[in-house]
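1. Compute the structure for the input listed below.
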Amino acid sequence: MFDLVLKNGKIVTPERIYEGNICVKDGRIAAITSLSEEVQANETVDVGGKLVFPGAIDTHAHLNDPGYNWREDYEHGTAAAAVGGITTVVDMPLQNEPALTDGKIFDAKINKVSKNAYVDYCFWGGLVDYNLDKLIELDEKGCVAFKSFIGPVSPDYVSLTIGQVREALEILKTVDARAGFHCEDYSIIKWEEARAQRKANISWEDFLNSRPLIAEVIATKNIIELARETGTKVHICHVSHPEVAEEIRKAKQEGIDIIGETCSHYLTFSREDVIANGSLFKCAPPLREMEAVEKMWEYVEDGTLSCVSSDHSPCALEEKSEDEHGIFGAWGGISGIQNVFQVSFSEGVVKRGYSPTILARSLSEGPAKAFQLYGKKGAIEVGFDADLVVLDPDMEWEITSDSLKYVNKISAFVGLKGKGLPIMTFVRGNLVARDNEVVADKGFGELVKKIK
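-> Coordinates of the predicted model:
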């Protein structure tokens, strides 16, 4: 007797789509049967031929908890994840107070957030100039990777020099840990910002031009060369342009263990949206030209960019104010954790004609393999956690402020229309969200550590 059976589903894997029943026992997938096979369960959910995906893993989210709860917190952030089909959130160490940079802070963070999480979660560890001696401790605690900036960063965190990065990679190599990087060259951006701010009238084109593509390319190449030298695993965060993706593709072909991640906003919006709409579309790296958006999908399709994330970076509305903070001072970041699945389906599958299998690869399998969660997360296979998302491919939608579960109901995605929506989300065989409403208890989500 199974605990749960999801009946009559079109099961989406990275390789194919097939019909079947998914049988769950003790939170894990216990069997996958044909539609004609009779199975007994305490609960049966007939999904009526809709698509069933492995639960999505958001590799890049800033939940701001503890410390900046007025921007976001675990209750609201994981609620948004749940209704959006995200079953595991990989939470960033910055926009936390304090930043997650040692074992004591790790323990305090778990104590704070565990009682409020609706879905499962992992922690990125901090990688800054004052915690190189704490990296192994954080790895032992359970951090799945380590986040560093080699470009400008907010005051609550620290950018590293290339020399400091090299030492950090040598340390992380000893425990086979992965380092993730915000790749934009610090000196180029700071110089270009200063040039722009000398102008009498600053425009959004000035902001975009202050973070040129060459800054992202140079920084990415530097990390690739250090990964080649040290043999350390690296992760390039929020790739914004196909020229950067091409550098990652070549590095992969050379045998470097490198992961490329992009975000739903780089697969949807362009620099013209920033110019037309201002700070709601401000992010770093910035949005690029529409031709780049189209080419980026090709790098998702071929696996070069094996992770599609939200880079959920929430803030209060007043922090986005151009009148109060100016173009360069307004908060840079896009809130997207609730919508990354539906937007990726609509933009990739419906609009551009890719197979739904592209999302099983880039939202589930790729992220799980990148952070050593595969075997527990990331696939609809016997023995894996029963993290499942039922998506109605025919359901049309428009994203509204009222539909968002965030603390601050603002997002560049508000107003976007599309087709294909997650309608049920299961975490470890338990229904956590249905029809844009959370139905699980707070605290159901669990900390997930990498499989060693």
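2. drop to CA atoms for contacts and neighbour counts, all remaining ones
-> Noted.
3. residues in contact with whichever strand or helix holds V244?
-> Element membership for V244 (DSSP states H and E) is helix 242-253. Helix 242-253 is contacted from outside by 216-217, 220-221, 224, 239, 258-260, 292, 295-296, 299, 304-305, using C-alpha atoms under 8 Å, 6 or more residues apart in numbering.
4. for stretch 262-279, same thing?
-> Applying C-alpha under 8 Å, 6+ apart, the external contacts of stretch 262-279 come out as 204-205, 208, 237-240, 280-282, 286-290, 293-294, 296-297, 305, 307-311, 320-322, 327, 330-332, 336, 340, 343-344, 347.
5. hmm, back to that, ChimeraX command for the buried members of the contacts of helix 242-253?
-> Buried members of the contacts of helix 242-253 can be picked out in ChimeraX with the line below, counting by 16 or more other C-alpha atoms under 10 Å:
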select :216,217,220,221,224,239,258,259,260,292,296,299,304,305
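6. One more sequence to fold, the one below, so I can look at both together:
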Amino acid sequence: MFETLIRGATIVNAEGLDRRDVGIAGGRIVALVAPGETASARIVVDASGSFLLPGLVDAHAHLREPGLTHKEDFSSGTHAAALGGVTTVLDMPTDEPWTATAGELSDKMAMAEGRIHVDVGFQAVISHDLSLVPGLLELAPVSFELFTADVPEAFLFQTLDAVTEALRNFGDADTLIGVSPGDQSMLTDSSARHKAGTIAAFLDSRPPLAEAGGIARAVLAAASTNTRIHVRQINSELGVKIWSRLRDLADASVETTPQNLSFSADDYETHGANLKGSPPLRSRQDVDCLRAALKAGLIDIVATDHAPHAPAEKAASYATFADIPGGMPGLQTLLQAMLKLVDEELITLADVVRMCARNPAKRFGLGQRKGRIAVGYDADILIVDPRKSSAIANGDQVSRAGYTPFDGWTVKARLTNVFLRGKEIVRDQVLIDPAQGKPVRRES
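-> Reported below is the predicted structural model:
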């Protein structure tokens, strides 16, 4: 007898669709039962007519704890994730303090215990003190993050030589290096040229050329050091073209975000501060190229870069557009934003699972547990009903940001239930079994 049996649904994995019932015990999927085959369980969930998706894995999120909890914290951020069907959040290291030492990483994991509503994997930052790397590796973070622009000096690797020398410390390590592509020289020089502080000046400070150069530098450095890298969110036509030409030179993957696929720089005029982030939004032509790359399978992962700020911070008056705090919420709307792309026939449900579950789980060392509905995997399962629509509204958001850039959208499907390791944690957009999440570590 199973603890839980989910009956009547169609399973969606990255490889395609399959009609099976799902038997769960001990937090894991223990059987995939053929339709009509006799099976019993203490709890039977009738999901007839619905799709079962593996819980999403958001590879790029800022939960803001420690030090920035007026913007978000472990509880509020993972609450948003749970409501959005993200059952594993991979938390970036840019808090206060930045997660740069073994002690800081260990403390952060301990802070999360008993307070997170979904599973959370932690990412560490590479600083100029490379002697810290072995101690961090012992704690098995899901990735290390390397920054090439727009960060404090202690974490800035702005030349090809600096990036290469840093990566040499990871050639034999079983880990992944996330690289945010950029060019500090362009950022510095453009700031000196432009004093107006306009949107146009902000765009000029972070042009597609800087992104493309950052991508090329990251891939070449990875190829020369035999390291595994993941290029953080790209969104320009030039960046996509450079990626498509160079990606096979190294063990490399790339991500983009729903906002980069949905908005252009023209939308700053209507959305203003709420859309301000980095990299900046691009032209409509860039967006179209990015969407074509997504459809063609050139984008490995779609992640949110969930980076909330307190409403008062976004609403304040700033001397320049560049001074507005960059970032926006995204955890609660990741699934809906991806389902919108399915509605538009740009991608399929299997593509959603590939880019938002299987690929991030595999890439970040969780691929033996997360990202698939298969025997032996964690029973992180979403029930999505295609017969019901869902609306995205600011008033429904539980992130401390208090808004979503996707306000007013309608999607032709509805997330009705969320299971985390076999326990139902969300039903009809209500968190019914809180604080069931656990910190997770890189396994392979």
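7. tell me which residues in the helix holding V244 of the first structure are buried?
-> Using 16+ other C-alpha under 10 Å as the test for burial, helix 242-253 of the first structure gives 242-249, 251-252.
8. same deal with stretch 341-355 of the first structure?
-> 341-350, 354-355.
9. Just these: which are in strands?
-> The members of those all map outside strands under DSSP state E.
10. Out of those, the closest to L447 of the first structure would be?
-> The shortest approach to L447 of the first structure among these belongs to F341, at 21.8 Å (C-alpha to C-alpha).
11. In contact with the closest one, which residues?
-> 56, 84-86, 363, 421-422.
12. That one -> the second structure?
-> Counting by TM-score structural alignment, F341 of the first structure lines up with L335 in the second structure.
13. picking up where we left off before, among the contacts of helix 242-253 of the first structure, which ones are in helices?
-> Applying DSSP state H to the contacts of helix 242-253 of the first structure, the entries found in helices are 216-217, 220-221, 224, 292, 295-296, 299.
14. got JSON lines for these, with distance to N96 of the first structure too?
-> Output for these, formatted as JSON lines (distance: C-alpha to C-alpha, whole Å):
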{"residue": "E216", "distance to N96 of the first structure": "25"}
{"residue": "V217", "distance to N96 of the first structure": "29"}
{"residue": "T220", "distance to N96 of the first structure": "26"}
{"residue": "K221", "distance to N96 of the first structure": "29"}
{"residue": "I224", "distance to N96 of the first structure": "28"}
{"residue": "A292", "distance to N96 of the first structure": "33"}
{"residue": "K295", "distance to N96 of the first structure": "35"}
{"residue": "M296", "distance to N96 of the first structure": "31"}
{"residue": "Y299", "distance to N96 of the first structure": "32"}
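15. Looking at those, spot the one nearest L35 of the first structure.
-> Y299 (34.9 Å).
16. That closest one matches what in the second structure?
-> When the second structure is aligned by TM-score structural alignment, Y299 of the first structure is paired with A293.
17. The buried residues of stretch 341-355 of the first structure in helices, which ones?
-> Using DSSP H, the subset of these located in helices is 341-344.
18. so I116 of the second structure makes contact with K438?
-> Yes: using C-alpha atoms under 8 Å, I116 of the second structure makes contact with K438 at a distance of 6.9 Å.
19. higher neighbour count, those two?
-> Each of I116 of the second structure and K438 has its neighbours counted (other C-alpha atoms under 10 Å); I116 has more, 24 against 18.
20. Just send the ones in helices among the buried residues of stretch 341-355 of the first structure back as a markdown table, with distance to P393 of the first structure too.
-> Below are these laid out as a markdown table (distance: C-alpha to C-alpha, whole Å):
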| residue | distance to P393 of the first structure |
| --- | --- |
| F341 | 12 |
| Q342 | 10 |
| V343 | 12 |
| S344 | 12 |
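21. now the strands for the stretch 151-300 of the first structure?
-> For the stretch 151-300 of the first structure, the strands defined by DSSP state E, counting those that start in this stretch occupy 178-182, 233-236, 258-263.
22. and the nearest residue to the match of Y299 of the first structure once chain neighbours are set aside, how far is that from K362 of the second structure?
-> Nearest residue to A293 of the second structure in three dimensions, chain neighbours excluded: I299, at 6.4 Å (C-alpha to C-alpha, 6 or more residues apart in numbering). As judged by C-alpha to C-alpha, to the nearest Å, I299 of the second structure and K362 of the second structure stand 15 Å apart.
23. Same question for A41 of the second structure.
-> Distance of A41 of the second structure to K362 of the second structure, given as C-alpha to C-alpha: 31 Å.
24. Equivalent analysis for V302 of the second structure, please.
-> In terms of C-alpha to C-alpha, V302 of the second structure sits 14 Å off from K362 of the second structure.
25. Next: L281 of the second structure.
-> As judged by C-alpha to C-alpha, L281 of the second structure and K362 of the second structure stand 28 Å apart.
26. ok, these two, which is more surrounded?
-> Using other C-alpha under 10 Å, the more surrounded residue of L281 of the second structure and K362 is L281, with 24 against 17.
27. Quick check: that one touching N235?
-> Yes: between L281 of the second structure and N235 there is a contact at 7.5 Å, judged by C-alpha under 8 Å.
28. Now the residue nearest the centre of the first structure: closest residue in space that isn't a chain neighbour?
-> Central residue of the first structure (C-alpha atoms, centre = their mean): S309, 2.7 Å from the mean position. Take S309 of the first structure and drop its neighbours on the chain: the residue closest to it by C-alpha to C-alpha, 6+ apart is C263, 4.6 Å away.
29. What residue in the second structure is paired with that neighbour?
-> Checking TM-score structural alignment: C263 of the first structure goes with T257.
30. what's around its match, how many residues?
-> 22.
31. what about it, distance to S444 of the second structure?
-> Plainly put, T257 of the second structure is 25 Å away from S444 of the second structure if you go by C-alpha to C-alpha.
32. Quick check: the match of Y299 of the first structure vs A59 of the second structure, distance?
-> Where A59 of the second structure is concerned, A293 of the second structure sits at a distance of 19 Å (C-alpha to C-alpha).
33. before we move on, what about L346 of the second structure?
-> Taking C-alpha to C-alpha, one finds L346 of the second structure at 22 Å from A59 of the second structure.
34. G84 of the second structure now?
-> Computed as C-alpha to C-alpha, the G84 of the second structure to A59 of the second structure distance reads 14 Å.
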